[in-house]
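The following comprises the amino acid sequence and a computationally predicted model.
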Amino acid sequence: MIDFHCHLDLYPDPHKVADRVQHEGIGIVSVTTTPSAWPGTKALENGRPCVRTALGLHPELATARRAELDLFETYLADTAFVGEVGLDGAAAQSTRHDQLDVLEHVLTTCSQAGGKILSIHSRRAASPVLEALQRHPDSGVPILHWFSGSMSDLDQAIDLGCWFSVGPAMLAGAKGRALVSKMPRARMVLESDAPFARVKTDPIHPWDLESAAVTLAGIWDIPAQAARTQLEQNERELSSSVADVGSTDRRDLGAHPPSCTDSS
């Protein structure tokens, strides 16, 4: 099982968490919120082939960290994964221009690099995010993280070929389950959004994703094992696209999904 959106570096003890996911054979796409966090977060991969690092600049930090776009360009060749990037409509209105400028720069740079697998934030901003993806069709494979747009936004995202990462917190709400019921099963993967996401008062961890698979089985009205099989097939298909995007790192998750046993 692969967690396609986890803030591994923001745990109080990320090495402890990384050791556990490696021991349990759980793949993680470890997203970053700033380019300057890349070197330290990338180091969490050492000796842990289950962990892959995504290069990001979170929209809520667009104004404060847009000067790090040069760093983004510097590190981009070292990964097939980009995230967390996107737009946030809940953030201060004064940041909207910077957010869009940063996202446009990120998508343009990804297109020039041959495309990446992108984990995209779109809270209260689904429509402008989708418009940006339309302007940059060669930016890569977009995964809409914890998508919460309207049903018409969802239809547009499906038409654009977007993927969706869903987790226990999203599935705990009626709106999330309604959206998930309309998403293509073959374009859905799991995420934790740890260490921030919670169900009620309980924090979610990468090893809690089994509960999401069980919930999806109920939504899809199929046995739990059939849901797991579908998700594993999706993981393999999405991970295999690593070979088709620009990256100098050929050890990414697509090489060995989902057992993560290779230590090369």
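Here it is on my side, so go on. Residues are numbered from 1 along each chain as shown.

drop to CA atoms for contacts and neighbour counts, all remaining ones
OK.

residue contacts, residue 177?
170, 171, 219 (CA atoms under 8 Å, 6 or more residues apart in numbering).

ok, the first one to residue 73 distance?
To tie it back to what came earlier, the one meant is residue 170. 32 Å (CA to CA, to the nearest Å).

ok, these two, which is more surrounded?
residue 170 (25 against 16; other CA atoms under 10 Å).

isn't the more buried one right next to residue 146, touching?
Yes. Using CA atoms under 8 Å, residue 170 is in contact with residue 146, at 6.4 Å.

Among the contacts of residue 177, which are located in helices?
In this view, the contacts of residue 177 that belong to helices under DSSP state H are 170, 171, 219.

Quick check: the second one touching residue 212?
Yes. Contact between residue 171 and residue 212 holds when scored by CA under 8 Å: they sit 7.1 Å apart.

okay, now residue 146: neighbour count?
Other residues near residue 146 come to 25 when the count uses other CA under 10 Å.

That one against residue 165, yeah?
Yes. Using CA under 8 Å, residue 146 makes contact with residue 165 at a distance of 6.1 Å.

alright, now check it against this:
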Amino acid sequence: MIDFHCHLDLFPVPSIAADDIERTGAYVLSVTNTPKAFPKTAQLAKGHRRIRTALGLHPQLVHERHTEVGMFMRLLGETAYVGEIGIDGGNDFAQHRSVQMEVFDRILRGCSDVGGRVMSIHSRHASGEVIEALRRHPTAGVAILHWFSGPVSHAELAAGMGAWFSVGLPMLRSRRASTLISCIPRDRILTETDAPFASTTGERYPTTALKDTVSALSRIWGCDIATTQKQLDLNLRALAMKSDGFMSRALVH
């Protein structure tokens, strides 16, 4: 199983969630909301070979934490993964859109400068702005649009630019799920939970929800669960090779 967007450090007891992940054998991208959270969150992955930690600066926090951009850049060499980053145009955050866009642009430029990164990107009510920023920075790395909720036309545009998508159970249960998934190449989809904000009803890691996500995706694809999981595993393997390449180029530079 694959969970490519999980806030491991925000579980009630993160160490228990990390142990749950180890027991289930899931491969997890542990995203962070601020650069200051990255070092301690990365420690949660110690001894857990299937957990990778991403360096993030969540768009909903950018107006309060934009002064941490310098720290973000200093830490960028420590991981091949970046997230959660992006732009949020929701009603509570639209007034901060300009600083969000400025910080997102700076992060993408920084990712380009170090040879590219695998990026888990938030685009709620701002998919057009996110796509345009990615167009401006074509060497920033691999963009993975987390819980994409923008227009299908924007998903098609992003897919045409080479973007990937991580999908969770709430997203796959929506009325437009089949239409959205049908426009995304199967070799650029990964599953996610966004736990503990979604997919979970308790304090433990939501293994059942992750299994249900694979089942829901298999129904949309019209194939059995084994075939779906095999495709997802192949996708993760391909992405891991890209992330290894990013770090290798960074070492060369």
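It's in. Note that the coordinates shown come from a computational prediction; the quantities given were computed from them, not determined experimentally.

Nearest to residue 226 of the first structure among the contacts of residue 177 of the first structure?
residue 219 (12.3 Å; CA to CA).

For the closest residue to that closest one other than its chain neighbours, give its distance to residue 30 of the first structure.
Spatial nearest neighbour of residue 219 of the first structure, excluding adjacent residues (CA to CA, 6 or more residues apart in numbering): residue 181 at 6.3 Å. Using CA to CA, we find residue 181 of the first structure at a distance of 27 Å from residue 30 of the first structure.

Between the two, tell me which one has more neighbours.
residue 30 (29 against 13).

Where does that one fall, secondary structure wise?
If you go by DSSP states H and E, residue 30 of the first structure is part of strand 27-31.

Where in the second structure does whatever helix or strand comes next after that strand align, residue-wise?
Sequence order places helix 38-42 as the next helix or strand after strand 27-31 of the first structure, per DSSP H and E. The alignment of helix 38-42 of the first structure onto the second structure (TM-score structural alignment) covers residues 38-42.

List the buried residues in the matching stretch.
For stretch 38-42 of the second structure, a neighbour-count test (16 or more other CA atoms under 10 Å) marks 38, 41, 42 as buried.

tell me the SS of the residue nearest the centre of the second structure?
By CA atoms, centre = their mean, the second structure has its centre lying nearest to residue 120, at 2.8 Å. Recorded secondary structure, residue 120 of the second structure: strand (DSSP: H, G, I helix; E, B strand; the rest coil).

One more: residue 94 of the first structure?
Applying three-state DSSP: residue 94 of the first structure is helix.

what packs against the top helix by length along the second structure?
If each helix of the second structure is counted by residues according to DSSP H, the longest one is helix 225-252. Contact partners of helix 225-252 of the second structure among helices and strands, from 3 or more CA pairs under 8 Å, 6 or more residues apart in numbering; DSSP states H and E: strand 2-6, strand 117-122, strand 189-191, helix 207-221.

again, only this time at 10 Å
If contacts are counted by 3 or more CA pairs under 10 Å, 6 or more residues apart in numbering; DSSP states H and E, helix 225-252 of the second structure sits against strand 2-6, strand 81-86, strand 117-122, strand 141-146, strand 189-191, helix 207-221.
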